[in-house]
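Visitor: Sequence and predicted structure are below.
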Amino acid sequence: MRQVPRDAGRPVKHLLIGSGRLSRHFTHYFRDLGIDHETWLHPRVFTREVFQRTDFTHVWFLVSDRAIDSVGERWLGGVREFSQPSAEDFLPQLLHASGSWVTPVARGAHPLMTFGPSLYPANFYRDIPFIVEDFFDGVETEWILGGLPNRTVQIPSEKKALYHALVSSAGNFPAMLWADVFTRFERDLGISHHLLAPYLFQTLANVLREGEGSLTGPLIRGDRETIVKHKGVLEDSPLGRLYAAFEIFFRETLSHHPEDSNHV
């Protein structure tokens, strides 16, 4: 079977397979866009009727990375067994949303965003870029996402592990650091962690705008006295060990940047 575009005049219809957090976010977004879609909440069990449907142009496997292949193969097996012969050459575009997983079963289309338990405002989803796996098969990006207006960038399969490692480092690591600092602020200082918000938001804005040129602090200034004080009060804690690791990271990557001495 080949994943080929349907007739140009045929309406797009998505099937969202999965019952987890990402599936709920996708359903919310598709509903807001008015894109025709259905959901299938039980990826372990399909019925003959769903395989005989010929109106789905896009099928999303919104399941855990480890389940993508098994669910995808279960889907393909059912289509081979139960679909009409005339439909076999027109397999829907098969997609998954993992940032790192690579499989011949489906093409990766990863929304570059973190998804919490609460749904986001409808217009927020439109600004989420999708990083699409390039199969070098000539299928146009506009068709791959089936009507989604989001910005897309294609990368080859062999770059996905690096892409996801960088994304995870950029988002998850600072989040863990902030969570620990928030706890220490309230437990050890008696200060609400919300007071850090303006500082953190501005730090992010500066980095996005100016890159490494936005960096401030004692490491940038070469202020050894302050660094020693910091390490002393953080000694024998996970944050203290992380501080020491960042010293090494700074020396190996960023130590050539001069800095104005009047910043935090």
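Guide: Received, thanks. Residues are numbered from 1 along each chain as shown.
Visitor: CA only for contacts and neighbour counts going forward, please
Guide: Noted.
Visitor: ok so residue 133 is a strand residue?
Guide: Yes: counting by DSSP: H, G, I helix; E, B strand; the rest coil, residue 133 falls inside a strand.
Visitor: close enough to count as contact, it and residue 158?
Guide: No: using CA atoms under 8 Å, residue 133 makes no contact with residue 158, being 9.4 Å away.
Visitor: which ones are touching residue 257?
Guide: Residue 257 sits next to 212, 213, 220 when contact means CA atoms under 8 Å, 6 or more residues apart in numbering.
Visitor: which one of residue 133 and residue 158 has more residues nearby?
Guide: residue 133 (23 against 12; other CA atoms under 10 Å).
Visitor: right, and the helix or strand after whatever helix or strand residue 208 lives in?
Guide: Assigned by DSSP states H and E, residue 208 belongs to helix 197-210. Scanning forward in sequence from helix 197-210 by DSSP H and E, the next helix or strand is helix 218-221.
Visitor: adding another structure so you can compare the two:
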Amino acid sequence: MTGTARFAMKVFSSSLNDHLLVVGNGRVARHLCEYFKRMRMSFETWNRRENSVGDLRDSLSRAGRVLVLLSDTVLEDFFHQYHGLAPEAMWIHCSGALEISGMESFHPLMTFGPQLYTLDQYVLIPFVTTSHFTLAQALPGLSNPCVRIPVSHKARYHALCVLSGNFTTILWRKLIEEFRDWNLSPGLAKPFAQQVVANVFSFPDQALTGPLVRRDLETQAKNLAALDGDPFADIYRAFQNLFFQVGAFGTSAGPKSAPPQSHPAMVPGKKGGEKGGKKSH
């Protein structure tokens, strides 16, 4: 019998109390604990820095639900080490990448910054689960949007989250750092960033603009020349190659042929530029 099936028999019984133990004190834990406080949920916390193993034993003896908010590298080991101290409790994690037998997975589809959010922001956070339970069954008191995906989709789901959230953050940070070097306020780019996101969700098939969509090879070459010696030039080339391999990333008119490899903008490691003032198309 799987862990999920075993806990399923307990969820609707009176023996499974609603008392929640939150394990961890990282960024996700701080945000979710703040959310729980504002929702007036009953819970207690435990972390290695501030509490002892004896404290953990006491807390587990009272818990009907154990929400483990530790890094992926130690999450499964922690569960196996301490699950025996609360075998009747529902054990929950929020990892977007891991599936652990005996634990229910509810991943918050959100990025968590160094500052806490407002209650209005917290209640809108969607959760993505592979569990047979609802979010309200796992964490009574929460009514956030929650969708279920098959376990077979989870690894790719998390990869898409990393691509769209983490990797774009690296690109925006690059722009902000260079703006600061030029004594420009990073806030100048905020309307630009906000409109990019708004367009992606309002017009996903037409949101992409710029020299790739226009097939403007001369501008692409100039961009790469400006990035010469910068590691981000390789990222630019990677997007060029991806664009011509899979299309215009949701635009209605994707490229119909391979890029002209003779153009300096398309040759890895070669500087882009112009000679003789002629454009290459």
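Guide: Nice, I can see it. Quick caveat, the model's predicted, so the values are computed rather than measured.
Visitor: Next, the TM-score between them, please.
Guide: Laid over one another, the chains give 0.83 as their TM-score (TM-score structural alignment, normalised by the length of the first structure), with 243 aligned residues with a CA RMSD of 2.3 Å.
Visitor: so the helix holding residue 208 of the first structure corresponds to what in the second structure?
Guide: Here helix 197-210 of the first structure aligns to the second structure at residues 190-203, judged by TM-score structural alignment.
Visitor: how near is the residue nearest to the spatial centre of the first structure to residue 51 of the first structure?
Guide: For the first structure, the residue nearest the mean C-alpha position is residue 112 (3.8 Å; CA atoms, centre = their mean). Going from residue 112 of the first structure to residue 51 of the first structure by CA to CA, to the nearest Å gives 31 Å.
Visitor: Per the alignment, name the residue of the first structure opposite residue 213 of the second structure.
Guide: Using TM-score structural alignment, the equivalent of residue 213 of the second structure in the first structure is residue 220.
Visitor: Buried ones among the contacts of residue 257 of the first structure?
Guide: residue 220 (16 or more other CA atoms under 10 Å).
Visitor: quick one: which of the contacts of residue 257 of the first structure is nearest residue 184 of the first structure?
Guide: The nearest member of the contacts of residue 257 of the first structure to residue 184 of the first structure, counting by CA to CA, is residue 220 at 24.1 Å.
Visitor: Residue 16 of the first structure belongs to a strand, doesn't it?
Guide: Yes: under three-state DSSP, residue 16 of the first structure falls within a strand.
Visitor: Neighbours of it, how many?
Guide: Residue 16 of the first structure has 25 nearby residues by other CA under 10 Å.
Visitor: do the same with residue 97 of the first structure
Guide: As a burial measure, residue 97 of the first structure scores 25 neighbours (other CA under 10 Å).
Visitor: For it, which residues are in contact?
Guide: Residues in contact with residue 97 of the first structure (CA under 8 Å, 6+ apart) are 60, 61, 62, 108, 109, 110, 111.
Visitor: So the nearest residue to the match of residue 213 of the second structure once chain neighbours are set aside, which state does it fall into?
Guide: Counting by CA to CA, 6 or more residues apart in numbering, residue 220 of the first structure lies nearest to residue 259, which is 5.8 Å off, once chain neighbours are set aside. Put simply, residue 259 of the first structure is coil when judged by three-state DSSP.
Visitor: My guess is residue 259 of the first structure contacts residue 216. True?
Guide: Yes: if you go by CA under 8 Å, residue 259 of the first structure and residue 216 touch, sitting 6.4 Å apart.
Visitor: picking that back up, okay if I get the contacts of residue 97 of the first structure as JSON lines plus distance to residue 39 of the first structure and secondary structure?
Guide: Supplementary listing: these in JSON lines, determined by distance: CA to CA, whole Å; DSSP: H, G, I helix; E, B strand; the rest coil:
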{"residue": "60", "distance to residue 39 of the first structure": "10", "secondary structure": "strand"}
{"residue": "61", "distance to residue 39 of the first structure": "11", "secondary structure": "strand"}
{"residue": "62", "distance to residue 39 of the first structure": "10", "secondary structure": "coil"}
{"residue": "108", "distance to residue 39 of the first structure": "19", "secondary structure": "strand"}
{"residue": "109", "distance to residue 39 of the first structure": "18", "secondary structure": "strand"}
{"residue": "110", "distance to residue 39 of the first structure": "19", "secondary structure": "strand"}
{"residue": "111", "distance to residue 39 of the first structure": "18", "secondary structure": "strand"}
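Visitor: Reformat the residues you listed as a markdown table; add neighbour count and distance to residue 247 of the first structure.
Guide: Putting those into a markdown table (neighbours: other CA atoms under 10 Å; distance: CA to CA, whole Å) gives the following:
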| residue | neighbour count | distance to residue 247 of the first structure |
| --- | --- | --- |
| 60 | 26 | 43 |
| 61 | 27 | 42 |
| 62 | 26 | 40 |
| 108 | 29 | 37 |
| 109 | 23 | 36 |
| 110 | 23 | 33 |
| 111 | 20 | 33 |
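Visitor: Share the number of residues neighbouring residue 242 of the second structure, please.
Guide: Neighbours of residue 242 of the second structure (other CA under 10 Å): 13.
Visitor: Tell me the counterpart of it in the first structure.
Guide: Looks like residue 242 of the second structure aligns to residue 249 there (TM-score structural alignment).
Visitor: same check, this time on residue 92 of the second structure
Guide: Aligned partner of residue 92 of the second structure by TM-score structural alignment: residue 95.
Visitor: Equivalent analysis for residue 111 of the second structure, please.
Guide: Residue 111 of the second structure maps onto residue 114 in the first structure, by TM-score structural alignment.
Visitor: Over to residue 32 of the second structure?
Guide: Matched across to the first structure, residue 32 of the second structure falls on residue 26, judged by TM-score structural alignment.
Visitor: on that earlier part again, correct me, but the match of residue 92 of the second structure touches residue 108?
Guide: Yes: counting by CA under 8 Å, residue 108 is a contact partner of residue 95 of the first structure at 5.8 Å.
Visitor: The closest residue to residue 142 of the second structure other than its chain neighbours: how many residues sit nearby?
Guide: Leaving aside its sequence neighbours, residue 142 of the second structure sits nearest to residue 136 (CA to CA, 6+ apart; 5.6 Å). By other CA under 10 Å, the residues close to residue 136 of the second structure number 12.
Visitor: Quick check: the aligned residue for residue 136 of the second structure in the first structure?
Guide: Residue 136 of the second structure maps onto residue 142 in the first structure, by TM-score structural alignment.
Visitor: for the first structure, which helix is longest?
Guide: Taking DSSP state H as the assignment, the helix of the first structure that covers the most residues is helix 160-184.
Visitor: Which residue range of the second structure does it align onto?
Guide: So helix 160-184 of the first structure sits over residues 154-178 in the second structure, by TM-score structural alignment.
Visitor: For residue 76 of the second structure, identify the helix or strand it belongs to.
Guide: Assigned by DSSP H and E, residue 76 of the second structure belongs to helix 72-82.
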